[in-house]
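> please find the sequence and the predicted model below.
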Amino acid sequence: MTTAPPAVATYLDRIGVVPGPPDVSLLARIVRAHVATIPFENLDPFTHLEPPVDGADVAAKLVHGHRGGWCFEHNLLLHDVLRDLGYRVTPLVGRVRLGLDDDAPTTSRTHRLTLVETDEGTVTADVGFGGTVPVAPLRLVAGTVQPTAHGSYRYRRGDHGTWVLERRGSGGWLPQYTFDLVPAPDVDFTMGSWYLTRHPGSGFRNEVGAAYSADDHRATLDGNRLTLRYADGRTEQHELESASAVRGALEDVFGIDTAGIAGLEGRLRERHFS
């Protein structure tokens, strides 16, 4: 059995993955288990706290603190774990296009993901895109439909050397985000985190959200709406009627320890029940 560094071993224990050689199979198991175990959530920016941007602080929160986070945290944690396991990784930054038409204005560079070089080719790994996150590594090839346990994805080439990730939805292929292959320095992620935490128009600042992707369903929280989407096509929606009910869902459905988040219920009442 391959022995992982202590910090990596703790992470793998958190998500329930046995370490092994740094190959595509292990990468796929890590990505699948991560998105099923560590939730996406924006409770720090929602309550006007600065999310951590240092790797050790992110691990303390997501691995040890029974919290989740957003892309800057999830994909920093994954990047560092993969690097320490022996993968060849490159941090990338992209522009979110989810819900936008192709001719909509350019968005800011506020999504983190990881390029991984494997013996079977180049793939991307992303565990921080909320309710439509790919639950498997995706080969970086144009035009090939890549099925996963929760929907199909494909890449297409964009302008000026960019790549566009698309997901097949009920209305056809929908863009998720665009990115190029230029390695992103830490300052880009620090700036993106600062911007989305502090800008008055940031959705992360103004509406609570959470998500995870289990084997047979995805769960998402948008404001006070809890949605469960099952792999067999069934959907359940629940309108939560109080701030305490939302907090209860964050705890019970998403497994988030909210005890240390000062002012959470007051912020929920202010934004969603006033």
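On my side now, so go ahead.
> from here on, contacts and neighbour counts on C-alpha atoms
Fine.
> gap between Gly150 and Val8?
That one is not Gly; residue 150 is His. Counting by C-alpha to C-alpha, to the nearest Å, the separation of His150 from Val8 is 27 Å.
> one more to weigh against that first structure:
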Amino acid sequence: MSELNALFRKRIGIAQDEPITFETLASVLEKTARAIPFENLCVIAGQTRDITRESLLDKILGKNEGGLCYELNPLFYFFLLENGFQAVLTRGIVYKQATQEYQSIGRTHVTILLTHEGRTYLVDTGFGANLPLKPVPLTGETVTSANGEFRVTKASCEHGDHVLEVKLKHKDTAWRIGYAFDSARPIADVSECNEIQTVIREHTESPFNKGPLVTRLTEAGNVTLTETTFTKWENGVVTKEGIDAVRFRELLGEWFGMS
């Protein structure tokens, strides 16, 4: 077993000898979402590194950090390959709910397409609190998980040939667009993620270079930490606490296992 495979299993709490099958992927995705936070602290601190298999292993599995989509999904992609799955990475463009338009910074979302028994599924561990927690078929079929309802519908637009739609539990009353992606344009090499990281780090309209953001799913909902607030969703009930820098560091350790 490779170091990446062993350390990933340790990080999310899966036995070293446990077989990972398509049928158990939902459990693996849930464990991943609860163990590894979606966070931009290296971007804010100006401490980003080139995206490679080795750097992702060191950052997320060695240093116990989290990451953004272009880090989390490539790492999970490598884990899938290690466990015998057929998968590729592809790029998407996120939809802005507030303005009802796609982000102007372009195709900066990285996600995974997995093929199993002739069918293709979307697998995503890097979409913040919007994670499907199950493989979503590219057929329009609705998948229901602890986090809500999800489906991938066909599209015909400049942004891609498919769209992920989400309806989060306790939050959404109607379907909304998550992001569009092109299933026919896989990422040729993980080094392509460096271009995405540069946009996220430097573009004036990037949503992730303005202030710290750390979030992960919990058994009852999710928790989100920013520079000034700590928000908890528990069984549909939301509580928000105003915080300072000292409290930020306390919560970062307490809820996310990071220093």
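Noted; the coordinates are in hand. It should be emphasised that the depicted structure is a prediction, and the values quoted were computed from it without experimental measurement.
> what's the TM-score for these two chains?
A TM-score of 0.89 describes the superposed chains when it is computed by TM-score structural alignment, normalised by the length of the second structure; 251 aligned residues with a C-alpha RMSD of 2.0 Å.
> relative to Gly257 of the second structure, how far out is Thr231 of the second structure?
17 Å.
> quick one, what contacts the equivalent of Thr114 of the first structure over in the second structure?
Under the alignment (TM-score structural alignment), Thr114 of the first structure maps onto Ile112 of the second structure. Applying C-alpha atoms under 8 Å, 6 or more residues apart in numbering to Ile112 of the second structure gives the contacts 73-74, 77, 87-90, 122-124.
> shared with the first structure, which of the residues you listed?
Among these, the contacts conserved in the first structure (both residues aligned by TM-score structural alignment, their matches' C-alpha atoms under 8 Å) are 73, 77, 87-90, 122-124.
> inside helices: which ones of those?
Among these, the residues falling in helices (DSSP state H) are 73, 77.
> coming back round to it: and the contacts of Ile112 of the second structure, which two are the farthest apart?
Using C-alpha to C-alpha, those span at most 13.5 Å, a distance reached by Pro74 and Leu122.
> got any residues that touch both of those two?
What both Pro74 of the second structure and Leu122 touch, as defined by C-alpha under 8 Å, 6+ apart, is the set 111-112.
> out of the two, which sits in the more crowded spot?
Applying other C-alpha atoms under 10 Å to Pro74 of the second structure and Leu122 shows that Pro74 carries more neighbours, namely 26 against 22.
> residue in the first structure paired with that one?
Aligned partner of Pro74 of the second structure by TM-score structural alignment: Leu76.
> quick one: its match from His238 of the first structure, how far?
Taking C-alpha to C-alpha as the measure, Leu76 of the first structure falls 32 Å from His238 of the first structure.
> return the set of buried residues in stretch 195-215 of the first structure.
196-198, 204-214 (16 or more other C-alpha atoms under 10 Å).
> possible to save those as a markdown table with secondary structure and distance to Arg139 of the first structure?
Shown next, in a markdown table, are those (DSSP: H, G, I helix; E, B strand; the rest coil; distance: C-alpha to C-alpha, whole Å):
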| residue | secondary structure | distance to Arg139 of the first structure |
| --- | --- | --- |
| Leu196 | helix | 29 |
| Thr197 | helix | 32 |
| Arg198 | helix | 35 |
| Phe204 | helix | 29 |
| Arg205 | helix | 33 |
| Asn206 | helix | 34 |
| Glu207 | coil | 33 |
| Val208 | coil | 32 |
| Gly209 | strand | 29 |
| Ala210 | strand | 27 |
| Ala211 | strand | 24 |
| Tyr212 | strand | 22 |
| Ser213 | strand | 20 |
| Ala214 | coil | 22 |
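> out of the residues you listed, which comes closest to Thr110 of the first structure?
Leu196 (7.9 Å).
> so what's that closest one closest to, chain neighbours aside?
Ser202 (5.4 Å; C-alpha to C-alpha, 6 or more residues apart in numbering).
> all strands of the second structure, in order?
Taking DSSP state E as the test, the strands found in the second structure are 38-39, 86-96, 101-102, 109-116, 119-123, 136-137, 143-145, 148-157, 160-168, 176-186, 213-217, 221-226, 229-234, 237-242.
> out of the ones you listed, deepest packed?
Counting by mean count of other C-alpha atoms under 10 Å, strand 38-39 has the highest mean neighbour count of the strands of the second structure, with a mean of 26.
> before we move on, back to that, so what's the residue lying closest to the match of Pro74 of the second structure once chain neighbours are set aside up against?
Counting by C-alpha to C-alpha, 6+ apart, Gly55 is the residue found nearest to Leu76 of the first structure once chain neighbours are left out, at 6.6 Å. Neighbour list for Gly55 of the first structure: 76-77, 80 [criterion: C-alpha under 8 Å, 6+ apart].
> including distance to Val31 of the first structure, could those go into a markdown table?
Formatted as a markdown table, these follow (distance: C-alpha to C-alpha, whole Å):
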| residue | distance to Val31 of the first structure |
| --- | --- |
| Leu76 | 13 |
| Leu77 | 12 |
| Asp80 | 13 |
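> pick the one among these closest to Val246 of the first structure.
For these, the minimum distance to Val246 of the first structure (C-alpha to C-alpha) is 26.8 Å, reached by Leu77.
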